[in-house]
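predicted model and sequence follow; I will ask about them next.
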Amino acid sequence: MSRARGTDRRASIVRAAFEVIAERGYRGTSLAAVADRVGLTQQGLMHYFPTKEDLLTAVLEARDEWDLLHFGHAPPGEESAMTVNQLAELVDYNATRPGIVQTYTVLAADSVTDDHPARKYFHDRYTRVRAGMAEMLERHRDELPPGTTPEQLAPIAIAVLDGLQLQWLLDPAEVDMPAGFRTFLTLLGIKPD
């Protein structure tokens, strides 16, 4: 099998895994279900992803890569500081891909259990995201509500983003995720372009 064909097959397995995880959650997802979705036997799928944890890791990495590619950022660990406008654009972009947002939301919620294989991934990711959010807010320090610091506001901003995603997934006709985030920025005193 050619390397390109193998890469294409891996990508289709990851997309199928996204769908199955969004529908069933991580614990309800089996390699057999993903294999069936992509037209492989379970043994055939295991040629590409020997364990369910390997597949989960690929799903999470793919989601991050899609975001980085869309916004032209450096790979994790080499991130350039995101601007408020880029973050608002990311929220706009997420509003066009409910399946990806749903999978991420399900996995993030599932990961709070001690034995979840993505717990470390999400712990580390939230640590990076809080630091990046604080850095972004630091550039707007003079606009922030009096008596607050970027470090105090960073986890609140992330909670707003995650909460808006969840509410939007449950009721997209009533919750305008991009407008809600821009309203939150305005409440902080930041005016996105």
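Cool, got the structure.

alpha carbons only for contacts and neighbour counts from here, please
Noted.

what kind of secondary structure is the spatially most central residue of the chain in?
With distances taken as C-alpha atoms, centre = their mean, the residue of the chain nearest its centroid is residue 104 (5.0 Å). Using DSSP: H, G, I helix; E, B strand; the rest coil as the criterion, the local structure at residue 104 reads helix.

ok now do it, which residues does it touch?
Remark: with contacts taken as C-alpha atoms under 8 Å, 6 or more residues apart in numbering, residue 104 is in contact with residue 60.

structure two is appended below for comparative analysis:
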Amino acid sequence: MAKRGAYAKGVVKREEILEAALEIVGRRGYRNASVREIADAVGLSPAGLLHYFGTKEQLFVEILRARDRRDTASDDELEFFDAFLAVVRHNPEVPGLVQLYTQLQAEAADPGHPARAYFLDRTEEVHAAARTAIAAGQREGRIRADLDPEWIIRAGHALADGLQNAWMLDPTIDMAADVEQFFALLKP
């Protein structure tokens, strides 16, 4: 059944808000992007914008979800490791989104934080895809069979997140080159 009326308009407006927020936060950063600026970009008051998300924190979580949808939509045809590397290569183009991700990830250590469920769900989803890709790679002889798949996942996850933190302090770090080097170590 097609969505009609006010509900459909609300869905469209919410997507418009997220598109504007992705651009603004990506360009200006987590701390420099205000709810007012995002609201102004879509013709709403700050209170009107938050009507669609509830709180500023939930808006920022939804920005990350929208970023993930955008990143994975363009990578549907890529193999897991290539898609992962494509995201790492794209990150320097959206420094504010990298900043938002790392900030909320740290805050999500608090069990009551609104971003906690997002990070737990996202981690399980990415790790499940990685398990599938690693198992296939080991069966096909493209990934060393002597390496524990769970170690590969943990080490790769830690490397990617650690590189983002290091890159924010030193933008000359080539995150993609370091991830490629890690992937090379996995080959027989």
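Right, received. Where do you want to start? The structure presented is a predicted model; accordingly, all values stated were derived computationally and were not measured.

what TM-score do the two superposed chains give?
The TM-score (TM-score structural alignment, normalised by the length of the second structure) is 0.75; 175 aligned residues with a C-alpha RMSD of 3.1 Å.

map the residue nearest to the centre of the first structure across to the second structure for me.
Using TM-score structural alignment as the criterion, residue 104 of the first structure maps onto residue 101 of the second structure.

also residue 67 of the first structure?
Counting by TM-score structural alignment, which is the criterion used here, residue 67 of the first structure corresponds to residue 71 in the second structure.

quick check: the gap between that match and residue 65 of the second structure.
According to C-alpha to C-alpha, to the nearest Å, residue 71 of the second structure and residue 65 of the second structure sit 10 Å apart.

give the residues shared as contacts by these two.
A shared contact of residue 71 of the second structure and residue 65, defined by C-alpha under 8 Å, 6+ apart, is any residue touching both; here there are none.

and residue 152 of the first structure, what helix or strand is that in?
For residue 152 of the first structure, the element it lies in under DSSP states H and E is helix 150-170.

quick check: which helices or strands does that helix pack against?
With contacts defined as 3 or more C-alpha pairs under 8 Å, 6 or more residues apart in numbering; DSSP states H and E, the packing partners of helix 150-170 of the first structure are helix 98-110, helix 119-138, helix 177-188.

could you dump those into a markdown table and include distance to residue 166 of the first structure?
As requested, those are arranged in a markdown table below (distance: least, C-alpha to C-alpha, whole Å):
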| stretch | distance to residue 166 of the first structure |
| --- | --- |
| helix 98-110 | 7 |
| helix 119-138 | 17 |
| helix 177-188 | 9 |
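
contacting residues around stretch 130-139 of the second structure?
So stretch 130-139 of the second structure is in contact with 79, 80, 81, 143, 144, 145, 149, 150, 153, going by C-alpha under 8 Å, 6+ apart.

mind running it again at 6 Å?
Around stretch 130-139 of the second structure, the neighbours that count as contacts under C-alpha atoms under 6 Å, 6 or more residues apart in numbering are 143, 145.

buried residues of it, list them for me.
By neighbour count, with 16 or more other C-alpha atoms under 10 Å as the criterion, the buried positions of stretch 130-139 of the second structure are 130, 131, 133, 134, 137, 138.

so of those residues, which two are at opposite extremes in space?
By the measure C-alpha to C-alpha, these have their two most distant members at 130 and 138, which lie 11.9 Å apart.

using the three-state scheme, assign residue 9 of the first structure.
Secondary structure for residue 9 of the first structure, judged by three-state DSSP, is helix.

no no, residue 44 of the second structure
coil.

before we move on, what about residue 65 of the second structure?
When the rule is three-state DSSP, residue 65 of the second structure gets the label helix.

leaving out sequence neighbours, find the closest residue to it.
For residue 65 of the second structure, the nearest residue in space outside its immediate sequence neighbours is residue 118; the separation is 7.9 Å by C-alpha to C-alpha, 6 or more residues apart in numbering.

check residue 165 of the second structure too.
Spatial nearest neighbour of residue 165 of the second structure, excluding adjacent residues (C-alpha to C-alpha, 6+ apart): residue 102 at 7.0 Å.

count of neighbours near that neighbour?
Per other C-alpha atoms under 10 Å, the neighbour tally for residue 102 of the second structure reads 17.

what about it, distance to residue 74 of the second structure?
Counting by C-alpha to C-alpha, the separation of residue 102 of the second structure from residue 74 of the second structure is 22 Å.

try residue 40 of the second structure
In this structure, residue 40 of the second structure and residue 74 of the second structure are separated by 28 Å, where distance is defined by C-alpha to C-alpha.

next, count neighbours for residue 130 of the first structure.
20.

brain fart, residue 109 of the second structure
When counting by other C-alpha under 10 Å, one arrives at 12 neighbours for residue 109 of the second structure.

three-state assignment of it?
Under the three-state scheme (three-state DSSP), the conformation of residue 109 of the second structure reads as coil.

same question, the one 3 residues further on
Remark: residue 112 of the second structure carries the secondary structure label coil [criterion: three-state DSSP].

show me what it lines up with in the first structure.
Using TM-score structural alignment, the equivalent of residue 112 of the second structure in the first structure is residue 115.

hang on, the earlier thing: from residue 132 of the second structure, how far out is the match of residue 104 of the first structure?
Taking C-alpha to C-alpha as the measure, residue 101 of the second structure and residue 132 of the second structure are separated by 25 Å.
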